Structures are given as structure tokens and as C-alpha cells.
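# can't give you the sequence, but here's the structure:
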């Protein structure tokens, strides 16, 4: 038995590739399973939100058309009956078949193309559990359908808006209604853009596997042959391969070839010019089919509110800070550790609340001792003044009393109030992290027992 065990160890020592390959395969399957789970969950959630947004927007659009129909009919019955019944019929038809609407060509969405390609590649390589793969594939197909329906809804409402504005703008008596319709269309498109931005924000597990896949030549070749981008432009299989420029034609060579084929006569050049015009027309048609809706004529005539389409959770800004207070005759050195959450109610303003824990550090380096020194409740308001400078203020209630058990905090008596105002400097410290330095003045510092320093400085971070 010992001899067999020794021989097995020798085999494993001299064949590390087999063991490493087995470990790599199992790790790859674990990664792909996690990737498919993340993408399936994300795709299902995004598709659900898109369909809910389409339903809500179409309902509001139909009600708006009915309201405008009645109002315009009071001024000109003929214009109202010619314009609105057709628009309402189209909107109602799409609203009634949202779940079963046929897919239509939509704007190219790079993330969805990569998502579909990676899932198809994983399926062909059998690198994940079959049930997980099928669920992810179904969720992505459903997302694709939701994006197609969203594109149809957006185009229908945008076309309706243009028709209505073209007819009613000369009347000059429906400016308020036209302004409201323009805002609804704009914010609906902004909401779609926000959903897509959330969808394209990769999770760590998703980003890790995509990085592994992109480094594989076989995956690059697979995407070059099977992605929507490759099919649109008919890219060759070796599109991403590094190639020498020695075989490429120079401009002079191209001009010589053209001259040999079409000649130098005016008729030949005219035919070539017509062919170029036809190609340009086809390209313009392609752009209208696949380009985004951010055209120049879609620039709003009002000042948009960037927070209008943000959900409540997306407006929250969690964070924290610390503040040190020197020791005195009554209390040791104290550090206030604050956890807070703010709500962005305006593009320049944040309001929020926080809880602070007071940790005692002792009476100097020679007498370091940790102790509970109380807690505090805070409220704050940040308002942007200029650049990275904000005005900061708020009310705070602090209970600077030591305690040994949590139940001792049930006594709400003994709070000392602070009224703070000052300046805050914010600097980006990462993609979703901002460093803050705040200098505050406490107007009620002299009323506290024992008295505290009126000026306070806090260092912290917010995460968003």
C-alpha cells in the first residue's frame, strides 16, 4: 500500500499539467456558473423595469392625448379629429400587446451584444451547468425583447410628439400642454438611458470572467464571427489579428485601379459618383436604423432636472467621518465615529442624518485606555457653493456620558445640543468614493457643560 502511494505521488509530481488542468476546469465551471447567475438576475430585473416603464409611460401618453383631444376640439374640432384619434389608436394597440409585441430592429447595444455572445460561447463550450445556462439564455432573450419593445414605445411617442407640435405650435395657445408633453418624452428617454447604464455596470464576478474570456483567442474569433457588430459590418474572422501593412494598398494604387476601371471620361466618373451617392444613402438609412436617439432636434427647450428619473435608492449617499476632541479635566481624548446617509434632493444639495459613537482613548500616549463615552444623533445639509466647496450645517444632539451596557442608553435625558455651520471640501477618491474635509463652528459650544471647542474638523468619505 505504501509503495502504491509512493508511485501515485511520483506520477502527480511529474504530471502537474493534468492536475492543474483539472483544477482550472473546475474553477472555470464555477466562474461561468456564477457569471450566468449574475447576468440572468440582472437581465430579468432590467427587463421587468423596462416593461413596467413602458406600461406606465404609454398609459400616461394615452391620457395626455385624450386631454389634448378635448382641449383642441374646443378651438378647432376638425384639427382635433384629424390628429388625435390615429395617435391614440396606435398607442392603445401597442399598449394592449406589450407582452407579445414582435421584435423590431433596435439601436445597437454593445453590452447586450457582448452578453449574448459570451453566453452562446459558454453554451457551445459546455463550460457551465445546463440548467443555469438555459435560465441565463432565456433571461437575456427576454431582455432583448424588452429593449425592442422599449425602442418601439420610444419611437411611437417621439413621432407622436413631432406630429402634435407640428400641428399645434402655429396655434400658439397650447404652449403649456406642448411643454408638458416635451418633458414627458424627454424624461422617459432619460429613464431608459438610466436603466441601460445600470445594466452595463458590471459586477465583480461578471467583470472577472469577461476579462478572462476576452484574453482567449478562441473567444475573440467566436465574437468576430457571431456578434451582431461583426454581422453588421461583415468583419473577417481574423479582424483582431495583428497584421503587417505591407499588403495594404496605398492611395495612389487605389486611384490607379479606379482610373483603369472607370477611365478618365466624364461618363465613367458620373457613374462612380452615382454609386457613391447610393452607398451614402444606404449608410444614412443604416444610421437612422441603428443610431441612438440623441439627435440635435431632440435637444429639449427646457432645463432638464438630472434627478427627475432617479429612484429613491439611487439618490442615497452613504458615508461616514471621524472627529477628534482633546482630553480635559472631565473627559479623556474622544474620537467621534459617525455613520451617515444623505438624500440628494437637488443637483447641488444633499440632506441627511447620522449616528455618532464616542470612543474614549485615554489621557495621552502614556495612559491609552479605550472606553465608551456616549453617542450622538446628527442632521446635516450640504449645498454646493462653487467647484468642490460646499456649505455644511446641521443640528446635533450629543450625550457625552460614559456607559457600560447598551440598556443604559435608554435614558434620553442629558443631551447637549449643537448648531453647526461651516465649509466642506470634497475630492474624488475613486469611481464611487469621495473624500471630505469639513470645518464647522458650533454656535452652542459655550452652553455645553463642560464647555467644548467651538471649531471642529471632520475627515470622512461618501460612497456613490
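All right, it came through fine. Here the structure is a predicted model, which is why all the values come from computation and not from measurement.

# all contacts plus neighbour counts: C-alpha atoms, from now on.
Will do.

# immediately after the top strand by length along the chain, which helix or strand?
Counting by DSSP state E, the longest strand found in the chain is strand 368-386. Next helix or strand after strand 368-386 toward the C-terminus (DSSP states H and E): strand 389-399.

# which strands and helices sit next to that following strand?
Helices and strands touching strand 389-399, by 3 or more C-alpha pairs under 8 Å, 6 or more residues apart in numbering; DSSP states H and E, are strand 368-386, strand 416-430, strand 433-442.

# who's in contact with that strand?
374-385, 414-426, 438, 440 (C-alpha atoms under 8 Å, 6 or more residues apart in numbering).

# isn't residue 353 right next to residue 379, touching?
Yes: with contact defined as C-alpha atoms under 8 Å, residue 353 reaches residue 379; the gap is 4.3 Å.

# picking that back up, just the buried members of the contacts of strand 389-399?
Burial by neighbour count, 16 or more other C-alpha atoms under 10 Å: within the contacts of strand 389-399 this picks out 374-384, 415-426, 438, 440.

# just the strands in the chain please.
Using DSSP E, strands in the chain cover 316-325, 333-346, 349-362, 368-386, 389-399, 416-430, 433-442, 455-463.

# give me the contacts around the shortest one.
It refers to strand 455-463. 317-324, 432-442.

# hang on, the earlier thing: so which of the strands of the chain is nearest residue 272?
Nearest of those to residue 272, taken as C-alpha to C-alpha: strand 416-430 at 53.6 Å.

# use this one as the comparison:
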């Protein structure tokens, strides 16, 4: 493991531990975590995923309408070229959303968009599920929380796939219509693509700041040697960097062709 990898893993795993006294009773602290937090965990992340879905769909709809305006303007000048370049815009955008969902579901750990918050919290909940560090009443709620996190990860991956497709489309239309006299309409489409990208980036930023209770859970667990080993072997980060002791899932392949954040881009 090189120095950059060591630094990144150290930052993710131990950035919160300084908040807590080494003399604190670890299990007592874990047992004091409020049950209501775990009750709302799934709801919280499902809500965030739904919000991302709605806002991304709204921005994508604006991009579609902008492209339809481009099609109409080009049709007036060259109907043959308009057909070749645009085809059925509405159907193509509907297919883009459907295909993004299918592709996101098939992504490997190496090609998913990386979120340190989702990764660390998911790994923490998996660890707690298999221990007696928290009451059974809390453990039984953990799978629902992990489902919410998994759903949010899927929404992020879908949005990133669509973002990449829109970027490619922007380049294609800009080149194809460079001398068409439709600069005003091309500029409007490019603006909608930019807004979609900003929307996705906004949600990435939201996920960079964990809530206090999430910090507390990860901070407490980071003191447990068994959790450190568990993190190496079960977290997305551990598998991305092929950390010592970690085993990559069978059949894993790089997802670089999807334009997502892969092992190389995390490094």
C-alpha cells in the first residue's frame, strides 16, 4: 500500500476518534445510542434518494425540452439532418432513464460512484448487525437502514450515468451544429446540461458531511480492532484499494467505461 492509500484510509477510519476520550466505556457508549435514530435511518436516506430522483428528473426534462427546440429549429433548415441527429427525442430520453437504472444495478464495487459517508455507515451497520454491541431491538432495524443506503447509492449511480451521457450529447451537438446558425439554442441546451451536473454535485456535497450521530457510531467502532479488520474486507474503499487482507468479489471488473469514479480516480 503506498503512502496516498494509507493516508486516505487513515482519514476515513480515524478522523472522528479524537472526539472521544480513550477512557470512555465503549460498549456503554454504543448502548446509549438512541433507538429512534435507527428507526429513522431508512426513512432519512430513502427521502434523500427520492429528492435526488425528483430534482434530477426535473432537470433532465428541461434538457429534453431544450433538445426538442433545437430539433425544431434545425428541421426548418435541414429536415434530413434533423432526423439523423435527433431522431425521436422524447423516446431517447425515456430510454436514457431506463438504461441508467439497469446499468446502475449491474455496477461492481469498482465502478460505483464512491461516497465515503455511505460506505462508512453501511460498513458500520453491517458490523453492528453481527455483534452484541447494541441491543437486539436495534440490530433488527439495521437491515432497513442498509436498504435505504443501498437505494441512495443506486440513485447516485443512475444520476452519474445520466450526467455522463448528457455531457457526451453536449459535445456531439456542439460539434455537429457549430456552423448551423443555431448557437442560441445550442447554448441553451449546454446550460441545461450544466444545471444537471450541478444538481448531481450538490448531492455529492451533502453526503460529505455526516450527521453527529453518524460520526459518533463510526468514531466508537473505529476503536475496535475487529472493526478495523472488518472495514478492510467489507468496505467499498477497502476493495477499491485492494487493501492487505481484502478479497475482491468474483468477476469484478473496472467500470471506467461508464465514466464513474473508479479506483484510479479515487487515488
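Thanks, I have it. Because the structure is a prediction, the values reported are computed rather than measured.

# circling back to that earlier point, would you turn the helices and strands packed on strand 389-399 of structure 1 into CSV with distance to residue 38 of structure 1?
Putting these into CSV (distance: least, C-alpha to C-alpha, whole Å) gives the following:
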stretch, distance to residue 38 of structure 1
strand 368-386, 36
strand 416-430, 24
strand 433-442, 24
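
# need the counterpart of residue 186 of structure 1 in structure 2.
Under the alignment by TM-score structural alignment, residue 186 of structure 1 pairs with residue 194 in structure 2.

# quick one: its match from residue 47 of structure 2, how far?
Using C-alpha to C-alpha, to the nearest Å, residue 194 of structure 2 is found at 25 Å from residue 47 of structure 2.

# the more surrounded of the two?
For residue 194 of structure 2 versus residue 47, the count of surrounding residues by other C-alpha atoms under 10 Å is larger for residue 194: 17 against 14.

# circling back: put the buried members of the contacts of strand 455-463 of structure 1 into a ChimeraX selection.
This is the ChimeraX syntax for the buried subset of the contacts of strand 455-463 of structure 1, where burial follows 16+ other C-alpha under 10 Å:
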select :317,318,319,320,321,322,323,324,434,435,436,437,438,439,440,441,442
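
# output the contacting helices and strands for the lengthiest helix in structure 1.
If you go by DSSP state H, structure 1 has its longest helix at helix 16-75. Counting contacts by 3+ C-alpha pairs under 8 Å, 6+ apart, helix 16-75 of structure 1 packs against helix 77-96, helix 110-125, helix 130-168, helix 175-200, helix 204-214.

# counting neighbours, what do you get for residue 427 of structure 1?
For residue 427 of structure 1, using other C-alpha under 10 Å, the count is 14.

# again, but for residue 232 of structure 1
When neighbours are counted by other C-alpha under 10 Å, residue 232 of structure 1 comes out with 10.

# separation between it and residue 283 of structure 1?
Going from residue 232 of structure 1 to residue 283 of structure 1 by C-alpha to C-alpha gives 12 Å.

# residues contacting residue 139 of structure 1?
40, 41, 43, 44.

# can you say which of these are buried?
40, 43, 44.

# just put those residues in JSON lines and tack on distance to residue 211 of structure 1.
Formatted as JSON lines, those follow (distance: C-alpha to C-alpha, whole Å):
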{"residue": "40", "distance to residue 211 of structure 1": "19"}
{"residue": "43", "distance to residue 211 of structure 1": "20"}
{"residue": "44", "distance to residue 211 of structure 1": "23"}
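
# closest to residue 222 of structure 1 among those?
Closest approach between these and residue 222 of structure 1, by C-alpha to C-alpha: residue 40, at 21.5 Å.

# that closest one contacts residue 141, doesn't it?
No: the pair residue 40 of structure 1 / residue 141 is not scored as a contact, 10.0 Å apart, by C-alpha under 8 Å.

# onto which residues of structure 2 does stretch 355-366 of structure 1 map?
With TM-score structural alignment as the criterion, stretch 355-366 of structure 1 doesn't align anywhere.

# with stretch 201-217 of structure 1 instead?
So stretch 201-217 of structure 1 is aligned with residues 209-225, judged by TM-score structural alignment.

# mind listing what's buried in the matching stretch?
Buried residues in stretch 209-225 of structure 2 (16+ other C-alpha under 10 Å): 215, 216, 217, 218, 219, 220, 221, 222, 223.
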